[in-house]
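1. Quick one, what's the 3D model for this:
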Amino acid sequence: MRKLPNNLTIESTSGVFKPSKLPIHESAIKHVTGKAEYIDDMPEWPNELHIATGQSTEAHADIVSINLDKVRAHPGVIDVIVQADIPGEVDVSPVLSGDLLLAGDFVHFIGQSIFAVAATSLRAAKQAVELAEIVYKPREATLHPKQSLDRQEFVLPTHTIQNGDPKEAMKTAPHTIKSDIYIKGQEHFYLEGQISVAIPNEDGGVLVYASSQHPAEVQKLVAKVLDLPVAQILVEVRRMGGGFGGKESQAAVFSCMAAVFAIRNRRPVKYRVPRQDDMVQTGKRHDFWNSYEVGFSKEGEIISAEYDMVGKCGCTADLSDGVVDRAMFHADNAYHLPNARISGYRGKTHTVSSTAFRGFGGPKGVLLAEAVIEEIAATVGKDPLDVRKINCYQDGKSTTPYGQEVDENVLLPLIEELEASSNYRARREAINAFNKQSPFLKKGLALTPVKFGISFTSKHLNQGGALVHVYTDGSVHVSHGGTEMGQGLYTKVGQIVAKTFGIDFTRVNVGSTRTDKVPNASPTAASAGTDLNGMAALDAVMTIKGRLQEFAMEHFGIAADDFAIEDDVVKLGSGGNAEEMSFPEFVKLAYMNRVSLSSTGFYKTPKIGYDRKAAKGRPFLYYSNGAAVSEVIVDTFTGEYKVTQVDILHDVGDSINSDIDIGQIEGAFVQGMGWLTSEELSWDEKGRITTNSPANYKIPTSADVPEKFTVKLFERPNSEESVYRSKAVGEPPLMLGISVWCALKDACAAVCDHTFSPPLAVPATPEAVYYSLQAAEMFKQQSISKQSVSEQKA
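-> Below you'll find the model as predicted:
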């Protein structure tokens, strides 16, 4: 129990949020019935304008000339702007610089906006932009992260983390391996595309409805572009139809464009981006080219590791500094690296600027760690799970390369619990027996863990705000800085408020996220939405509850300990003299006695800090952990495969809403599986993205979800003082999908009896699996040939 002023307490013991019936997602029924209102569902204004932009057809070029006469003359066109027409700043970068609302004298990627059109319909705007006459002078383009490394072209300086002496340790290692792995990115493919509506107001400012994970940033950038004070811009976000990081920084561009036209024309403006334009003009998960050298013992224990990680950042920095840092922080994943050097390069390429995606750079680091384990296991001839357990963080092996202690002993117990509950050993034996007698079908099995740090790696973002009002009928309104994109944040914050007050969940209404209610809010990202905003809401509730307690003590003449609110009933006094009042009755009485029933709340994450110069510190408050066992079956003739069974055990601390958490785990796993199997991003030799629609970019469907899919929660409260001892759940489970990639690799290796670890591309499409199977078969034939020659010589 945590003590607060006036002897009020917050329960933190296990099982706090385990009522007989958990609240469902606050918009679940609205989603299913179609009553949930997204921006494109809002009634259009009679004089509303629609936007389209003219896009670059060159990856890297000077603009020699632009003729927009035919564009302006097209029927329905009301306004056309170029960079010079922007009233304020042209740069709309989230952190550094380089992201331009409209290009000027040169372009940096195919699809970059050069000019914009506002018309009476989207069709008219789209038709008009095709009439532009633009002449380019092309320059040489860099398109691959390996090219950026070779040419030393970076958007930001390189950063290195090091502990021990990896080079000396490498010299003494009994075994070493040296290789590289190219890990492709991922398209966000949110169901609701990028969209914004801007409405001018009578004071010269603008109201913006945005589909954004970062309303405060939208507000700030719209103000910069319009050359107005931030206070004249109001941004509201009720919900998004998915975000996954794609609406953290890059959604602001569309709001800025809509706002410019709204102010210029004094008319409401909608900018709804068609899917194909969205997929061309917005950033993806970063590709990474990772090279590694690892030294290890005969048992497979890692002695030394040297990693070079090159992120494909695109043409500008965007959020790449944090993304590459996060990849570096997770290159150890669940494994102790006693001697390590991890270098992260921010590769500049003439492609759309890569951006945040669920997990930030973490999945690229975790996959590198797991790929290394697979290679080590093949070298020493052991089951990869045994190599994982040898290297796993545990007592005596608990310091990360960046100096943070993994002081919560969760990983190994969690792995071993899943190993037992999934019958891993028995299934391994059965699969080995199947593979020996099956020449054409091969099965694979893998158990992979994840250790994911929770906190923004930029320290200043680890803060949250909230505003709570209690009305005289006992109903409660909550505003906070977090945004709802389907993940259940509003529901969890509502539960936290209800639990802390001691009232029924149905009394609590969580309102739209608005910049006039909670200012300067951090983005809803880094899995920190509940941690930050839940704690801020809790802080506001405790302030109001403290006032109510003081009023009760004075009005009823009771001691502090004789005041309590439980199950909507206010208890006043103790023993036989105790009075009881309903919560609405008591609140109305407090109001009549002039007690303030409103409060702001604030929270900042404690203990964290990272010294970038020393490359040491504590970037994370705690770690979320999990493990997954995936089983696959592969057709060796075609490379086609099916995921037949998945078992997951995931650590969410003391769950606030287990139904929502399990749903998040299931969804994240499938999205991670999609990244590693079917979702293949491709660009042509000119830098044009060729996977630009649902026809050529394949996300997982319900048919890809295994019939046997079990998710269980690891029952252990967070050892850190998070909100009600819960843990973040949004991002970490995505990396459990890596178990599918490892299982496919295991099935391919079965062709040569696991004497060789055949390379497997990321994503592991059926074609990639086929090539991996061929590599295994070739190794097998070469081994047979060598053995035959050896026998002949003998």
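2. all contacts plus neighbour counts: C-alpha atoms, from now on.
-> OK.
3. starting at the chain centroid, how far to stretch 170-178?
-> 35 Å (C-alpha atoms, centre = their mean, to the nearest Å).
4. before we move on, what about stretch 474-491?
-> Distance, centroid of stretch 474-491 to centroid of chain: 19 Å (C-alpha atoms, centre = their mean).
5. do stretch 327-343 as well
-> With C-alpha atoms, centre = their mean, you get 20 Å for stretch 327-343.
6. Next: stretch 660-676.
-> With C-alpha atoms, centre = their mean, you get 11 Å for stretch 660-676.
7. Point me to the helix or strand that includes Leu445.
-> Element membership for Leu445, per DSSP states H and E: strand 441-454.
8. if we look at the helix or strand that that strand is followed by, which residues are touching it?
-> Using DSSP H and E, the helix or strand that follows strand 441-454 in sequence is strand 463-470. With contacts defined as C-alpha atoms under 8 Å, 6 or more residues apart in numbering, strand 463-470 is touched by 476-481, 517-519, 521-522, 532-533, 535-537, 540-541, 587, 597-605.
9. continuing past strand 463-470, what's the next helix or strand?
-> Defined by DSSP H and E, the subsequent element after strand 463-470 is strand 476-480.
10. structure for this one too, so we can compare:
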Amino acid sequence: TVETRRMGGAFGGKETQGAPWACLAALATYFLGCAVKLRLARSDDFKLTGKRHPFYNQYHVGFDENGLIEGADITVNGFCGYSPDLSDAIVDRAMFHADNAYYYPAARIQGNRCKVNTVSHTAFRGFGGPQGMIMGELIMDDIAAKLGKDPLEIRKLNLYRPGRDITPYHQTVEQHILKDMITQLELSGDYWSRKQHIKQFNQSSSIIKKGLAMTPVKYGISFTVQHLNQAGALVHVYSDGSIHLNHGGTEMGQGLNTKIAQIVAHGFGINFDAVSISATRTDKVPNTSPTAASSGTDLNGMAALNAVDTIKKRMIDFVSQHFTVPNESIVFKDNKITHDKGEISFKELANLAYMNRISLSSTGYYATPKIHYDRAKGEGRPFFYYAHGVAMSEVEVDILTGENTVTRVDILHDVGSSINPALDIGQIEGAFIQGMGWLTTEDLQWNNKGELTSFGPANYKIPAIGDTPSEFNVNLYNSANPETTVFRSKAVGEPPFMLSFSVWSAIRNAVSSITDYQYTAPLDTPTTPERVLGAIERTQQWLEERK
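-> Coordinates of the predicted model:
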């Protein structure tokens, strides 16, 4: 029996990389006959556990004189380490997302799983999606540079839209809200005026260069391994009106338990504090899927709501019989149940139903509908729906050192009908900062023996509070999920991670200003000062060759 009250860490490492340490702890427990805690030193944890897959990607793209893409040939190469781990599905998702938000009329997307002499890499927030999606943004920036246009114009031109809505894997994009989201952020973030001011600033500033970029996100929600798209829950209503809930998801600081307690409370029309959630246990809810793929609330929330609906139907049928009132007149709201002949508190009804031998306990189950995928043909519907977002980032780059700072960020993100806006905004803020770190400072270095050499805070830089943009505006886009999810909400765990692409594009934009935006140098990620300085030197060399 496995019990998990809460986890201090998440982001993919919990999926497979915890297994060796669990086995070691279990062996020690077996031989010592007592409880054992195994905790790795930070440097050992760095060296021995896998990270997000490094990728080496290439593209060829054809486009017309306006910048409209006519064909794309993309190859993504995931560096798996010494064993496959979850690499098959991770590279799959990178391939699924190589389009990001853009329509490729003709596309060939190839994914390779590369064995290398490092630790075995594994899942991390986005699960291959970021490594694929960044190709879409690279292509947009490069087309804009080639044509001498603003990258936002090229992005808007190539967005999925009615009539241009079939993905390379043959799923139809049915919701087209990114154009409206971009328009809203253009206005609220004053994009075009700031672009002009930044150009003027860069012309008069010889050392500090500013950059501005806006990038969209279209992220598919579902496990790409179909059988994982299921969940269970267990709900008990006690005779005093209190409710016990157990579900198959794990709480790791993302607010999953809060959201699911809200769903149950709303379903019964009672206060949130009447619902208690116990630790996730395999003897309460069996065969649980990982709390991953941004699907914790989608799956477990629907399973819990299914259990609530089962109990609620029994209570409604009992009220109808006991008080001789029609079912349709019975309403659960504000801790009471009203009907044609009066009202009764939820607590009183729970006790009355118990006294009349009505079952007040139920399991719930949910399996995501509609999804299917034929891997041999490379087509199907691997995702139930898409989550969207748009981010605009402004940066400053020191062209003498390559150091860069994010000064302002504006985000508009689509979470459907939000169950808990405070939790959702927290997830968006955290995901963006985490993505910003991945793209700018978190530089993993291995020696030629495959040993990690950046294994501590002295040589691996994660974002600190001082790296947070001084102006950080996050707003939720008001749009219900067109698919039947729990209360028409949308997943929020992974999609906002990719909003950080706007930082990378803004840095490229700042460096490009050295040539008055005539040339945009290649810039691999993470954009450490060393890499940015290399891009600056290539840009200056290009300028010298043109003189």
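11. just to revisit the earlier point, inside helices: which ones of the contacts of strand 463-470 of the first structure?
-> 535-537, 540-541, 587 (DSSP state H).
12. Which position in the first structure pairs with Asp150 of the second structure?
-> By TM-score structural alignment, Asp150 of the second structure lines up with Asp383 in the first structure.
13. And for its match, nearest residue in space, chain neighbours not counted?
-> Distance criterion C-alpha to C-alpha, 6 or more residues apart in numbering; nearest residue to Asp383 of the first structure, sequence neighbours excluded, is Ala377 at 6.3 Å.
14. From Asp386 of the first structure, how far off is that neighbour?
-> 8 Å (C-alpha to C-alpha, to the nearest Å).
15. same deal with Ile376 of the first structure?
-> 11 Å.
16. So for the two, which sits in the more crowded spot?
-> With neighbours defined as other C-alpha atoms under 10 Å, Ile376 of the first structure and Asp386 compare such that Ile376 has more, 29 against 14.
17. List the buried residues for stretch 554-562 of the first structure?
-> 558-560, 562 (16 or more other C-alpha atoms under 10 Å).
18. what comes up buried for the longest helix seen in the first structure?
-> Identified as the longest helix of the first structure according to DSSP H is helix 766-793. Buried residues in helix 766-793 of the first structure, defined by neighbour count with 16+ other C-alpha under 10 Å: 766, 768-777, 779-780.
19. Now do it: distance to the chain's middle.
-> Taking mean C-alpha positions (C-alpha atoms, centre = their mean), helix 766-793 of the first structure and its chain are 40 Å apart.
20. In the second structure, what stretch matches the helix or strand containing Cys748 of the first structure?
-> Here Cys748 of the first structure sits within helix 738-749, counting by DSSP H and E. Aligned using TM-score structural alignment, helix 738-749 of the first structure spans residues 501-512 in the second structure.
21. average gap between the matching stretch and the first structure?
-> Compared with the first structure after fitting, stretch 501-512 of the second structure has a mean deviation of 0.4 Å; criterion: mean C-alpha distance after the TM-score superposition for the first structure.
22. which residues are contacting that stretch?
-> Contacts for stretch 501-512 of the second structure (C-alpha under 8 Å, 6+ apart): 134, 137, 141, 209-215, 391-397, 399, 404, 406, 435-436, 439-440, 517-521, 523, 527, 535-536, 539.
23. Looking at the second structure, name the residue matched to Val711 of the first structure.
-> Using TM-score structural alignment, Val711 of the first structure sits opposite Val474 in the second structure.
24. And the counterpart of Ile662 of the first structure in the second structure, how far from Leu476 of the second structure?
-> Matched by TM-score structural alignment, Ile662 of the first structure corresponds to Ile425 in the second structure. Note on Ile425 of the second structure: its distance to Leu476 of the second structure, by C-alpha to C-alpha, is 8 Å.
25. just Tyr517 of the second structure next, same as before
-> Taken as C-alpha to C-alpha, the span from Tyr517 of the second structure to Leu476 of the second structure is 33 Å.
26. who touches Asn290 of the first structure in this structure?
-> 180-183, 307-310, 368.
27. Compare these with the second structure and list the overlap.
-> Retained in the second structure by both residues aligned by TM-score structural alignment, their matches' C-alpha atoms under 8 Å are the following of these: 307-310, 368.
28. Quick one: those as CSV, columns for distance to Asp504 of the first structure, secondary structure and neighbour count too.
-> Output for those, formatted as CSV (distance: C-alpha to C-alpha, whole Å; DSSP: H, G, I helix; E, B strand; the rest coil; neighbours: other C-alpha atoms under 10 Å):
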residue, distance to Asp504 of the first structure, secondary structure, neighbour count
Tyr307, 52, strand, 24
Asp308, 53, strand, 19
Met309, 50, strand, 32
Val310, 51, strand, 28
Leu368, 47, helix, 28
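29. Tell me the one among the residues you listed nearest to Val510 of the first structure.
-> Leu368 (40.5 Å; C-alpha to C-alpha).
30. Can you find the partner of that closest one in the second structure?
-> Checking TM-score structural alignment: Leu368 of the first structure goes with Met135.
31. Check Ala564 of the first structure too.
-> Using TM-score structural alignment, Ala564 of the first structure pairs with Val331 in the second structure.
32. how close does that match get to Phe346 of the second structure?
-> Distance from Val331 of the second structure to Phe346 of the second structure, by C-alpha to C-alpha: 11 Å.
33. got it, and Val264 of the second structure?
-> 14 Å.
34. More neighbours: the two, which one.
-> Legend: neighbour count by other C-alpha under 10 Å for Val264 of the second structure and Phe346, higher for Val264 (27 against 23).
35. Where does stretch 261-270 of the second structure end up in the first structure?
-> Going by TM-score structural alignment, stretch 261-270 of the second structure sits over residues 494-503 in the first structure.
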